[in-house]
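Peer 1: Pasting the sequence and the predicted coordinates here, then a few questions.
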Amino acid sequence: MIVLNGSVYTDLNSAPTSDLQAILEAANPFQESVRVEAGKIVYWEAHYFRMMASMRILRMGIPMTYTMEYLEEQVLLLLQESDLLKKSVQIHFSFFSTGSISRSVPIVPSSFLIHGEACETMLGVQTSDRSIDLYKDHWVVKGLYGTLEQSNDRLRKLASVYAFENDFEDCVLLNEDKQITETITGAIFVVKGNQIKTPPLTSGCRSSVYRQVVIDLLVKQDGLDLVEDVVSPFELQKADELFVVSLSNGIQSVKQYRKKVFVSTTAESVFSKFIMGYRLS
């Protein structure tokens, strides 16, 4: 099931031809994913404001109807029609321009598409026996544009192919200054002693809601020093622990980088506090 501009359809093929044409002509639709637990959107306010900010950066028209309450209603409508109200679900928003941007028309109207699927409930820190590696074929775009979800999407897909071909769990992405930005999956956190370091938004990492949630949590945690600063590839082998934060996996502990094997002590401690906020949000 999908929701397209407020109407429910069984799939894209049953949607009006005019709407399908607009989707096909949309150059780079903006996308945002959210998690839903038993009919409640997790961190909905943060996700909503991120979507609106991203649309403004992309010069997309934002109709007055795109209120937080209206879009939440559309999600609940989709869950109800798909019989997913009582399950853990990932919902995906796509916003796309319905016209061509030009000098005379810098901001054009937009439409939205929502679809979703059931997913696993977060129960603990995810682990894997496979290792991660650096992806160095292409560089992440830095700056404000690079923080948007879709800006480096094609690069992440290429890195995923590299990871699959070499049997890696994940790959670390670099910017043109050869600084670490994030992994294919999400935001990376480097633990050394009582310091936890993560790349800043200026590096080109995505400004994801879950990244900020964990940063806010770590800032308040006694005994830990959270630092947002440049991270070099050399720091990975010197680290005591690495973990990755994403909407799809929650907190995921990294098992190995090259010959260095990591523990998951900090990740376990952070998850116990993270899941409390997740359930209460």
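Peer 2: Looks like it came in fine.
Peer 1: Could you use CA atoms for every contact and neighbour count after this?
Peer 2: Fine.
Peer 1: Next, find the distance separating V42 from S246.
Peer 2: 13 Å (C-alpha to C-alpha, to the nearest Å).
Peer 1: An error on my part: the question was meant for V172.
Peer 2: 14 Å.
Peer 1: Likewise for D177?
Peer 2: 24 Å.
Peer 1: Tell me which of those two has more neighbours.
Peer 2: Set D177 next to S246 and count neighbours by other C-alpha atoms under 10 Å: S246 wins out with 19 against 11.
Peer 1: dump the residue contacts of the more buried one.
Peer 2: T185, G186, A187, S208, Y210, R211 (C-alpha atoms under 8 Å, 6 or more residues apart in numbering).
Peer 1: before we move on, what about A187?
Peer 2: Applying C-alpha under 8 Å, 6+ apart, the residues contacting A187 are T181, T198, C205, R206, R211, V244, V245, S246.
Peer 1: Can I have the buried ones of those as a PyMOL selection?
Peer 2: PyMOL command restricting those to the buried ones, with burial defined by 16 or more other C-alpha atoms under 10 Å:
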select buried, resi 181+198+205+206+211+244+245+246
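Peer 1: what about versus this one:
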Amino acid sequence: MINFNGNLVGQSNENIEQNRGFLYADAVFETLKVLEGKILFLEDHYFRLMASMRIIRMEIPIDFTLDYMETEILKTTKALNLINARVRLTVFRNGEGKYLPEKRSVGFVIVAEAAETIYTNTKETYEMELFKDFHVSKHLLSTLKTTSCLVNITASIFAEENNYDNCFLINDDKNIIEAINGNIFMVQNNTIFTPPLSDGCKNGIIRKKIIEIISKSNDYKFEERSISPFELQKADEIFITNIAVGIQSVTKYRKKSYTKVVANNLLVKLNAQIKFNS
């Protein structure tokens, strides 16, 4: 293969099998957190990965068990001398460069990097804007963690070019579904809202855990419903959830500034749950 500078950078395609994850985004992934040598919410990640693989008709190896996945991830972090780590497990379909895969079997790759020990919510400023150039479709595939992330990538570039920390993504109905890198929760009075999966947002693990925490609390009401962009400036708080940071409060959207009282309260409960299950 030849790159744009005319230099040889690899073998010809007669001698290699190109990765379908690279060619067609024919891959799903899980971002996981390892804390003190233990994978957080391992079963939730495993079952979400299995569900994703079934939905896109990947062949699941009989030995791809929960124990096997745990062993391979911890083998990687130990090899890198990481006690606390952010891990990405990407599963791709084998086969050659055609839309119809000749093989249904899969391969996987695991990468890891150092991570913070506990979740914090310490950023003093975190400003967001609405990303309107492209929409996320309202269907089941949008809820999966696949390597097809062009909307997120383009929105990230838009945010950087305009000095925002993040962007709200919208679906075909122009409703807010998530941030570039996580799920969205909105607080108004004592009610906490989050978009439903049917609107096209990712089926996040921390999203699930925060919903469980809110549902067990007597302090808040909880609703899963569509959120219009016009509601953003009426909210008392807005926060993002993902496995990498836990909870990230939004401090500003246009002329509206937000508090982070509820987010910090939920973060304490999330960290307590993690510590209890460690």
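Peer 2: Arrived safely. Not measured: the values here are computed from a predicted model.
Peer 1: Please pull up the equivalent of D83 of the first structure in the second structure.
Peer 2: In the second structure, D83 of the first structure lines up with N81, judged by TM-score structural alignment.
Peer 1: scratch that, A267 of the first structure is what I was asking about
Peer 2: In the second structure, A267 of the first structure lands on A263 (TM-score structural alignment).
Peer 1: secondary structure class for its match?
Peer 2: helix (DSSP: H, G, I helix; E, B strand; the rest coil).
Peer 1: Can you list the residue ranges for strands in the stretch 1-150 of the first structure?
Peer 2: Counting by DSSP state E, counting those that start in this stretch, the segments of the stretch 1-150 of the first structure that form strands are 2-4, 7-9, 30-37, 40-41, 88-97, 110-118, 132-140.
Peer 1: Quick one: the helices in the stretch 151-278 of the second structure, in order.
Peer 2: Using DSSP state H, counting those that start in this stretch, the helices of the stretch 151-278 of the second structure run over residues 205-216, 261-277.
Peer 1: deepest of the ones you listed, which one?
Peer 2: helix 205-216 (a mean of 17; mean count of other C-alpha atoms under 10 Å).
Peer 1: Give me the angle between that helix and helix 261-277.
Peer 2: 100 degrees (axes from the mean of the first three to the mean of the last three C-alpha atoms, to 10 degrees).
Peer 1: post-alignment, helix 205-216 of the second structure versus the first structure, mean distance?
Peer 2: Average distance, helix 205-216 of the second structure versus aligned residues of the first structure after superposition (mean C-alpha distance after the TM-score superposition for the first structure): 0.7 Å.
Peer 1: Identify the residues contacting that helix?
Peer 2: By C-alpha under 8 Å, 6+ apart, helix 205-216 of the second structure touches 41, 44-45, 183, 220-222, 241-243, 246, 266, 269-270.
Peer 1: measure E124 of the second structure to A244 of the second structure for me?
Peer 2: 18 Å.
Peer 1: Just want to know which of these two has more residues nearby.
Peer 2: The neighbour count for E124 of the second structure versus A244, taken as other C-alpha under 10 Å, is higher for A244 (18 against 8).
Peer 1: Trace G250 of the first structure over to the second structure, please.
Peer 2: By TM-score structural alignment, G250 of the first structure lines up with G246.
Peer 1: Onto which residues of the first structure does stretch 192-204 of the second structure map?
Peer 2: Counting by TM-score structural alignment, stretch 192-204 of the second structure corresponds to residues 196-208.
Peer 1: So the match of G250 of the first structure sits against Y119, correct?
Peer 2: Yes - using C-alpha atoms under 8 Å, G246 of the second structure makes contact with Y119 at a distance of 5.6 Å.
Peer 1: between the two, what contacts are shared?
Peer 2: L267.
Peer 1: Tell me which of the two has more neighbours.
Peer 2: Using other C-alpha under 10 Å, the more surrounded residue of G246 of the second structure and Y119 is G246, with 21 against 17.
Peer 1: and the match of D83 of the first structure, how many neighbours?
Peer 2: Neighbours of N81 of the second structure under the rule other C-alpha under 10 Å: 12.
Peer 1: Quick check: it vs I118 of the second structure, distance?
Peer 2: Applying C-alpha to C-alpha to N81 of the second structure and I118 of the second structure gives a distance of 18 Å.
Peer 1: Roughly how far does K252 of the second structure sit from E102 of the second structure?
Peer 2: 49 Å.
Peer 1: Apologies, that question was intended for F92 of the second structure.
Peer 2: Taking C-alpha to C-alpha, one finds F92 of the second structure at 14 Å from E102 of the second structure.
Peer 1: out of those two, which sits in the more crowded spot?
Peer 2: Using other C-alpha under 10 Å, the more surrounded residue of F92 of the second structure and E102 is F92, with 25 against 12.
Peer 1: which ones are touching that one?
Peer 2: F92 of the second structure touches N19, R20, G21, D26, A27, V28, V106, G107, F108, counting by C-alpha under 8 Å, 6+ apart.
Peer 1: what's the nearest residue to the first one if we skip its chain neighbours?
Peer 2: What sits nearest to N19 of the second structure in space, not counting adjacent residues and going by C-alpha to C-alpha, 6 or more residues apart in numbering, is N94, at 7.0 Å.
Peer 1: and the equivalent of that neighbour over in the first structure, how many neighbours does it have?
Peer 2: Applying TM-score structural alignment, one finds that N94 of the second structure aligns to T98 in the first structure. Using other C-alpha under 10 Å, T98 of the first structure has 21 neighbouring residues.
Peer 1: Surely T98 of the first structure touches A26?
Peer 2: Yes - applying C-alpha under 8 Å, one finds T98 of the first structure in contact with A26, separated by 6.8 Å.
Peer 1: what are the ranges of the helices in the stretch 1-150 of the second structure?
Peer 2: For the stretch 1-150 of the second structure, the helices defined by DSSP H, counting those that start in this stretch cover 20-24, 42-55, 66-79, 150-161.
Peer 1: Where does the second one end up in the first structure?
Peer 2: It stands for helix 42-55 of the second structure. The aligned range for helix 42-55 of the second structure in the first structure is 44-57, by TM-score structural alignment.
Peer 1: Can you report how many residues lie near R86 of the second structure?
Peer 2: 20.
Peer 1: quick one: the closest residue to it other than its chain neighbours and L270 of the second structure, what's the gap?
Peer 2: Spatial nearest neighbour of R86 of the second structure, excluding adjacent residues (C-alpha to C-alpha, 6+ apart): K33 at 4.7 Å. K33 of the second structure is 14 Å from L270 of the second structure, where distance means C-alpha to C-alpha.
Peer 1: so how many other residues sit close to Y99 of the second structure?
Peer 2: Y99 of the second structure has 11 nearby residues by other C-alpha under 10 Å.
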